[in-house]
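A.B. asks: Coordinates for the following, if possible.
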Amino acid sequence: MASVDEFETTVDSTEEDESDDEESEEEEEPKLKYERISNDLVDILKKDCISCLAVHSKFLAAGTHWGMIYILDHIGCHIRDTEITAHSTTVNQISIDDHGDYVASCSDDGKVLITGFYTAENNQSLNFDRPVKAVAMDPLFYKHGSGKHFVTGDDKLVLNEKGGLFSRHRTTVLHQGEGPIREIQWIGDFIAWANDLGVKIYDMSTRSRITHIPREHGYRPELYRCNLCWKDEKTLLIGWADRVKVCVIKDRVNDDARNLPSRYVEIVYMFKVDFFVCGIAPLGTDLVMLTYDKPSEQGTIQDSSSKRPQLQLVTPHMEDFDVISSDALSLRGYEEYKCNDYHLECLPEENLFYIVSPKDIIVSKLRDEDDHVTWLIDHEQYEEALAVVQQKENTLQKHNLQSLGKDYLDFLLSKREFEKAAQLCVKILSKNKDSWEEQVYKFAKIKQLKSIAPYIPRENPVLDPAIYEMVLLEFLLSDAERFLQLVRDWPSHLYKVQTVINALLDRLDRDRGNTYLMRALGDLYSYERQFDKALSIYLRLKHKDVFQLIHKHNLFGSISDKIVQLMEFDKEQAVSMLLNNMDKIPMEKVVNQLDKITRVFVYIFR
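C.D. replies: Okay, here's the model as predicted:
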């Protein structure tokens, strides 16, 4: 099964040397995430090394040091086993037309190949008899009548095209005499290339060169490659050694008597960095840069961790920049590689960035809301994570309120924050019967039923009777007052009343004088319609509701032998009840019981 491996990164190694105070500061959430491309690419890298990569929305084209070009999907699987035996040695650059119908490649073997995926009609193989370091295809190469343009770079920039009556191959030298050309990028009407002296841009619409941007550093161009990337059809990004420039092509407003090109280039951002740039790409108004640490003053890299390339997200300014994030990347074999061994390719429209080394390809992308929630969870910021999920649950793929809430509940229980967890159950579990029962059992397992009892639902949902009985039993054994409160608060249909009565009777055998338990027993007998037993307990306890119980359930037949107890408990209520219900309790029965006590006159008087 195809897969993409998760890829671990670390923060910039400079952060690891900060003081203890700075280490204690709150960790900042990363902006990018990384995945290692695997699948068929793994087998390729066992026998070969990547020398360059070109990316398209349809596929990846990987060139190798053995001269092969492998066409892969974005997770590293062969596309219809497509591989091109293109060259006899290192592939230096690959270019793809906008439709993804053709690829162009160049190599140190001096050959330039144009290969079509769907037709061989426009395939070409040219031999320059000298190493060709760069090639770029007209983005519209696929179109009929486009001229089939492409440019090559060795010691000169050569435009190749088909034209004329017989569509013959023609070449035009666009520039030469300033050293080898090692990088070419073509977008729309504009071709940008770099030689030893600087970067130049050629306008195909006017067939003229419109600018020269000087190198402005002293590093050897063959060791520190110039990296060019078009942000859009008018904006060129340049990262070369320790210099970064953002250039914008503009139209001249007024005609100039000096016969200057109709377009010119303005450098809108330009700054020096304290590292080497291995690749550059756009991300909105920010820049993504693949970087490599400069050697120390002694000429060696300071330590092994600093040799790892870093992917930095920065905000450019005219003479400076702000670092948004910086991630050190542990690419396979990074200990052996230098600046030019790394490449950065991108799909700007998808915000995908491909970090390339001879034995690895890592894809980086912006972290999404799911990643944000995962990061919050990993840093135990569950309340913030819950807020995000509640707001954006419909757009999340990996997280939902139910699963996140359960994780948070488990976290709170592990931290012994039982009351907070119990309160949260109402919000998280809502009307889910199974989830409620699962959580109650978790609380029972850690002997914390007392915490969750006030929040257990009594309706919508109604839980299994065993749940309520378990909670009642917990309080029966440990807190008689709370037990009585639950017996009165919870509707009796929630549990099996007789089961609770049996447990309560067993408990009373060991604690006969407990009035809370006796009162609960009276209530439970009443729920079971065992009113005689309930009345007996109420009278014994001199319960204030005894008269209400008699009236409500018409228990007058049951009190004929309890007149004295009722009088001793509350003679006013007793006399009133007896006088108002003489048809139910004959006066003779009342007098027979009262003639034994001196207070009989009270009843007679009334």
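A.B. asks: only C-alpha atoms for contact and neighbour calcs from this point on.
C.D. replies: Noted.
A.B. asks: can you give me the strands in the stretch 151-300 of the chain?
C.D. replies: 156-163, 168-176, 183-187, 190-194, 198-203, 208-214, 226-232, 235-251, 263-283, 286-293 (DSSP state E, counting those that start in this stretch).
A.B. asks: Report the distance from stretch 416-425 to the chain centre.
C.D. replies: Remark: stretch 416-425 is offset 26 Å from the chain centroid, using CA atoms, centre = their mean, to the nearest Å.
A.B. asks: Other residues contacting that stretch?
C.D. replies: For stretch 416-425, the external contacting residues (CA atoms under 8 Å, 6 or more residues apart in numbering) are 409, 412-413, 436, 448, 451-452, 455.
A.B. asks: of the residues you listed, buried ones?
C.D. replies: Neighbour counting by 16 or more other CA atoms under 10 Å classes 409, 412-413, 436, 448, 451-452 among these as buried.
A.B. asks: Let's have those residues in TSV, adding secondary structure and distance to E6.
C.D. replies: Listed next are the buried ones among the contacts of stretch 416-425 as TSV, based on DSSP: H, G, I helix; E, B strand; the rest coil; distance: CA to CA, whole Å:
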residue	secondary structure	distance to E6
L409	helix	28
L412	helix	29
L413	helix	30
W436	helix	35
Q448	coil	39
S451	helix	40
I452	helix	39
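A.B. asks: Tabulate the residues you listed (a markdown table), appending distance to Y337.
C.D. replies: A markdown table is the format used below for the buried ones among the contacts of stretch 416-425 (distance: CA to CA, whole Å):
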| residue | distance to Y337 |
| --- | --- |
| L409 | 47 |
| L412 | 47 |
| L413 | 49 |
| W436 | 56 |
| Q448 | 58 |
| S451 | 59 |
| I452 | 59 |
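A.B. asks: What segments of the stretch 301-450 of the chain are strands?
C.D. replies: 310-316, 321-329, 343-347, 352-357, 360-366.
A.B. asks: Nearest to T211, out of these?
C.D. replies: strand 310-316 (22.0 Å; CA to CA).
A.B. asks: quick check: angle from that closest one to strand 321-329?
C.D. replies: Calculated by axes from the mean of the first three to the mean of the last three CA atoms, to 10 degrees, strand 310-316 forms an angle of 170 degrees with strand 321-329.
A.B. asks: Tell me the helices and strands packed up against strand 310-316.
C.D. replies: strand 286-293, strand 321-329 (3 or more CA pairs under 8 Å, 6 or more residues apart in numbering; DSSP states H and E).
A.B. asks: So which bits of the last one are buried?
C.D. replies: Taking 16+ other CA under 10 Å as the neighbour-count basis, strand 321-329 is seen to contain the buried residues 321, 325-329.
A.B. asks: likewise stretch 203-215?
C.D. replies: Here stretch 203-215 shows 203, 209-213, 215 as buried, counting by 16+ other CA under 10 Å.
A.B. asks: Make a markdown table from these and add distance to K58 to it.
C.D. replies: What follows is the buried residues of stretch 203-215, written out as a markdown table (distance: CA to CA, whole Å):
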| residue | distance to K58 |
| --- | --- |
| D203 | 28 |
| R209 | 32 |
| I210 | 33 |
| T211 | 33 |
| H212 | 34 |
| I213 | 33 |
| R215 | 35 |
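A.B. asks: Alongside the first, I'd like the structure of this one:
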Amino acid sequence: MEDNHGYDEVRTMPVEYKPAEMELERRGSTDSKKVMNGNIEKPVRNGQDQPSGSEQDTETDSDEEEMPPLLKYTRLNKLPTNFFNRDSISACLFEDEFFAFGTHSGLLHLTLPDFTAIQTLKLHRSSILSIHSDNVYFATGSIDGTVAIGLLEDPSNITSFDFKRPIQAVVLSEDYATHKTFVSGGMAGEVILSQRNWLGNRVDTTLVKGEGPIMGIFTIGDIILWMNDAGITFCSIHSKTQLLNVKFPNDGSDEVRPALYKPHVHFPESDRIVVGWGKHIWMFKVSLKSSVDYGKNLGSILSSAASSLRAVPDKKVELEHYFELRLQIAGVASFKDDQILCLGFDTESKENSNIPELQVIDAVSGVDVYSDEVITKNYKNLSINDYHLGKHINESFTEYFLISAKDSIRIQVFSLNDHYNWYLKKGNYLKAWEVGKYAATPDERLSTGFKYVYQLLDDDEWECAVSFITSLIASNVKEGQQVDRLLEESRKVFMVFIDNGKVDCLAESIPTEPPLDRSIYDSILNYYLEERKLEKFLDCIHKWPLNVYSFQGLQDQLEEKIEKHDAFEDTYRDAIIHLYLIQKLYVKAIPHMIKRKDIRVLDILLTHNLASQITWRILDLVLLPYDDDIKGLNKLSLADAKQIFEKPMNLLVCNRHSFQTSKVVETLSSPKELRLILFLYLSRLSVIDPDLTAKYENDLIDLYAEFQKDQLLGFLKRRSNYDIEKAIEFCSNRRGFHNELIYLWGKIGENKKALSLIIDELNDPNLAIEFVKNWGDAELWVFMVSYSMDKPKFIKALLDSPDQFGKTYLEVIRAMPPDLHVDGLKSTLVRISKDNALNLQVSTNVFKIIDDETKGYGLEYRKYMTMGKVFHVEERND
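C.D. replies: So this is what the prediction gives:
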């Protein structure tokens, strides 16, 4: 809270306004309010202390939507009591280093910006209407027709000038100490420039006259402006030329006279001028041009009277914006964000028309952004000219002062700290918490956050409360602020949830990082467990880290409940399975998982090499992925069975040294419906480790015949540990195993039996011929020929096959019964004859080629054998 020393209560009444689109965050309240030391209170209006019934409800709803005001007001109480009691203020001046207040009795009060008195001077016989300063000297103009000028450092040294007519305005030159020049004007209707000559006498020069009373005179740089019936006139001091004249707006009524209103001028920047006069606001821009040829003060006007300077327009003044307000203006000042603060009276409303109003308008659009009616002391007996508005900028902030004949009020923009306290007082703890990020200590803001939480609880907004606490914890933990206190306060709030049975909404959003007090989580889990809300119980233990609750005690409870074997046993098992798994207590989890037919147990056993722990649960493990009755296995196709039991088979085969083959075979041998699984097991194991299935190969023959007949022949060819005699007997006693029998007969050398089976049972001449060729036995070929002579199909196949033994065709033809009819025999014989003739011709031609080549080589050889060879012998001389 701010220091309130030196300030009293001020009442304000905000009026309806139209906020600019960009100013929505600065809207004022549409309800009446009271400001005491910067804190907003509801005033007592219409003689009623409290609203009743539906009015009270309406006011409550309005308060919930109410936005904080833009401005705050505090009454000044440091000023001397005679400011208002025995005398009243008639003019004000607010400078950076001092303030000046003129009174109706002609007194001038000089104070520091903190209102510490400097000196009080008696300067005039009646009201002071104008005060000006160049920060070295000050000047005052009075209704008594005099101008008083003094030195700020020695206020007692005063020089007075009598103009015989009331002075409305006076301004000093920028360098009064050098030129002793000032300009004044008033009811005489003249703008007079005055200067002391070298003899010390006052010399007056009239700059303008005959255009009505001079209502105000101001300077900016080397530009002078004044207001009279001709409007607002700007002149260049250097060139003595008029730069701009803006007429006072006339609505056609004789009552609209400029002299009825006091103009108010503010300089927000070095090249900007704001003029408030009547109901009108003008904003001007000055284009500055510097020149060493020109003087920079009012004193240059005198020397220019001798026409020694060039009359060159050295400045340009442009009207940027103009607005007409609903207020009669009593003061203007620049405000933040290109806005203007206006003091005035509402001309459109007869009710409370004598209550001063502060209005903030957009400097570009003229839109009314914010309005407050400020109730000052004795406001009913005051008029517009009894009010003044000043602005002062210190090192920390900007403040405004509303001064009336009987009152003085400081105006400040609502700060973040003000917003924070305002929301707190209104009970809007959420907004206070939001603003508190920038305006409160972490501890204060945390307290405010929990006030909002308890407010939500009072309103039965349980879900919103837990959501807010979650965000509160997240933000504070991230910033490392008040963590211990935060967690403790959160624990208290969450216990309220549990005590009121609001466990569901708490469990949905309760944070776990950082973990709260373990009792909170334990209470939630115990509640769900005892109330048998087991789905929510499972959801909690699945999403919460193990370290936030007492999991060991919870495991003991679940084990006890499982032993009761009630309707909820499966859910209890699911819960304890989860707890054991996240602790990696697989040995404890596995029995429960098998009971629940949890397929994950197979992966655990494979991954963590735990198969040796449960070798006695073979059937349970095998049937884990199968949900139907065992009798339903007979309906499964082999492909489906392979897919369903893939993991159990992987487990048994990969852990074949833990799961004894004999034990597995024994387990899967009965009931008979398990034979399909036994086949899957033995067939896979025989591929991975044939030695382990060697003694079960006879059984495998039976299993292959039953479940995968088309692979039996391959199995018989790959394996050799089965009993061939039993295999032959097995295949002989069943239909459709001819290929297997042929292989088995051939394996033991009974080729003729095998061939007879091919011929008699299969009636496949091509297979018979291939069988004989594979064995390469001529005797077997003769047997086949003789054995098949009564079979036209075989005779035809023999004649169509290549004659590898050189006399097959002849033997077949000779052995054929004369009366045997063979389809296509004639064409076959014709082909054979053609083939024989062609072979004979080919053989003859080959013989001829060979004979010719042989004869040529022989002749060549004989030629070389009968030739002599000449040797040249060199003679040697010894």
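A.B. asks: Save the strands of the stretch 301-450 of structure 1 as TSV, and put in distance to H493 of structure 1 too.
C.D. replies: Listed next are the strands of the stretch 301-450 of structure 1 as TSV, based on distance: least, CA to CA, whole Å:
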stretch	distance to H493 of structure 1
strand 310-316	63
strand 321-329	60
strand 343-347	64
strand 352-357	60
strand 360-366	54
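A.B. asks: so of those, which one's packed in deepest?
C.D. replies: Ranked by mean neighbour count, those are led by strand 352-357 with a mean of 24 (mean count of other CA atoms under 10 Å).
A.B. asks: tell me the angle of that one relative to strand 263-283?
C.D. replies: Going by the same axes, to 10 degrees, strand 352-357 of structure 1 makes 80 degrees with strand 263-283.
A.B. asks: packing partners for strand 352-357 of structure 1?
C.D. replies: Counting by 3+ CA pairs under 8 Å, 6+ apart, strand 352-357 of structure 1 packs on strand 50-55, strand 343-347, strand 360-366.
A.B. asks: Could you dump the ones you listed into CSV and include distance to T598 of structure 1?
C.D. replies: Compiled in CSV, those are given as follows (distance: least, CA to CA, whole Å):
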stretch, distance to T598 of structure 1
strand 50-55, 109
strand 343-347, 105
strand 360-366, 94
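A.B. asks: Of those strands, give the one that comes closest to R243 of structure 1.
C.D. replies: Of those, the one closest to R243 of structure 1 (CA to CA) turns out to be strand 343-347, at 16.3 Å.
A.B. asks: Can you name the residues in contact with the closest one?
C.D. replies: Contact with strand 343-347 of structure 1 is made by 52-57, 278-281, 289-290, 352-357, as judged by CA under 8 Å, 6+ apart.
A.B. asks: and what of stretch 148-166 of structure 1?
C.D. replies: Counting by CA under 8 Å, 6+ apart, 130-138, 140-142, 147, 168-184 sit against stretch 148-166 of structure 1.
A.B. asks: rerun at 7 Å
C.D. replies: With contact meaning CA atoms under 7 Å, 6 or more residues apart in numbering, stretch 148-166 of structure 1 is reached by 131-138, 141, 147, 168-177, 179-182.
A.B. asks: How far does that stretch stretch from one end to the other?
C.D. replies: The straight-line separation of the ends of stretch 148-166 of structure 1 (CA to CA, to the nearest Å) is 14 Å.
A.B. asks: quick one: buried residues of it?
C.D. replies: Quick answer for stretch 148-166 of structure 1 (16+ other CA under 10 Å): 148-162.
A.B. asks: which one of the residues you listed is nearest L476 of structure 1?
C.D. replies: Distances from L476 of structure 1 to the buried residues of stretch 148-166 of structure 1, taken by CA to CA, are shortest for F150, at 88.0 Å.
A.B. asks: Three-state assignment for whichever residue in structure 2 pairs up with the closest one, please.
C.D. replies: Under the alignment (TM-score structural alignment), F150 of structure 1 maps onto F182 of structure 2. In three-state terms, and counting by DSSP: H, G, I helix; E, B strand; the rest coil, F182 of structure 2 is strand.
A.B. asks: ok, F182 of structure 2 to G210 of structure 2 distance?
C.D. replies: Taken as CA to CA, the span from F182 of structure 2 to G210 of structure 2 is 20 Å.
A.B. asks: before we move on, what about N526 of structure 2?
C.D. replies: 97 Å.
A.B. asks: Could you do I850 of structure 2 as well?
C.D. replies: I850 of structure 2 is 154 Å from G210 of structure 2, by CA to CA.
A.B. asks: Kindly report the same for T615 of structure 2.
C.D. replies: With distances taken as CA to CA, T615 of structure 2 is found 123 Å from G210 of structure 2.
A.B. asks: More neighbours: the two, which one.
C.D. replies: Taking other CA atoms under 10 Å, T615 of structure 2 and G210 do not tie; T615 has more neighbours (17 against 13).
A.B. asks: quick one: contacts for that one?
C.D. replies: With CA under 7 Å, 6+ apart, T615 of structure 2 has these contacts: 658-659.
A.B. asks: now do the one 5 residues further on
C.D. replies: The contact partners of D620 of structure 2, taken as CA under 7 Å, 6+ apart, are I594.
A.B. asks: so which helix or strand takes in it?
C.D. replies: Secondary structure assignment for D620 of structure 2, by DSSP states H and E: helix 618-622.
A.B. asks: what residues does whichever helix or strand comes after that helix touch?
C.D. replies: Using DSSP H and E, the helix or strand that follows helix 618-622 of structure 2 in sequence is helix 638-644. Contacts of helix 638-644 of structure 2 with the rest of the structure, by CA under 7 Å, 6+ apart, involve 625-626.
A.B. asks: Helix 638-644 of structure 2: what's the following helix or strand?
C.D. replies: Read in the C-terminal direction, the helix or strand following helix 638-644 of structure 2 is helix 646-654, with elements assigned using DSSP H and E.
A.B. asks: Remind me what that next one packs against, helices and strands.
C.D. replies: helix 600-608 (3 or more CA pairs under 7 Å, 6 or more residues apart in numbering; DSSP states H and E).
A.B. asks: May I see the buried residues of the helix it packs on?
C.D. replies: Neighbour counts over helix 600-608 of structure 2 (16+ other CA under 10 Å) mark 601-602, 604-606 as buried.
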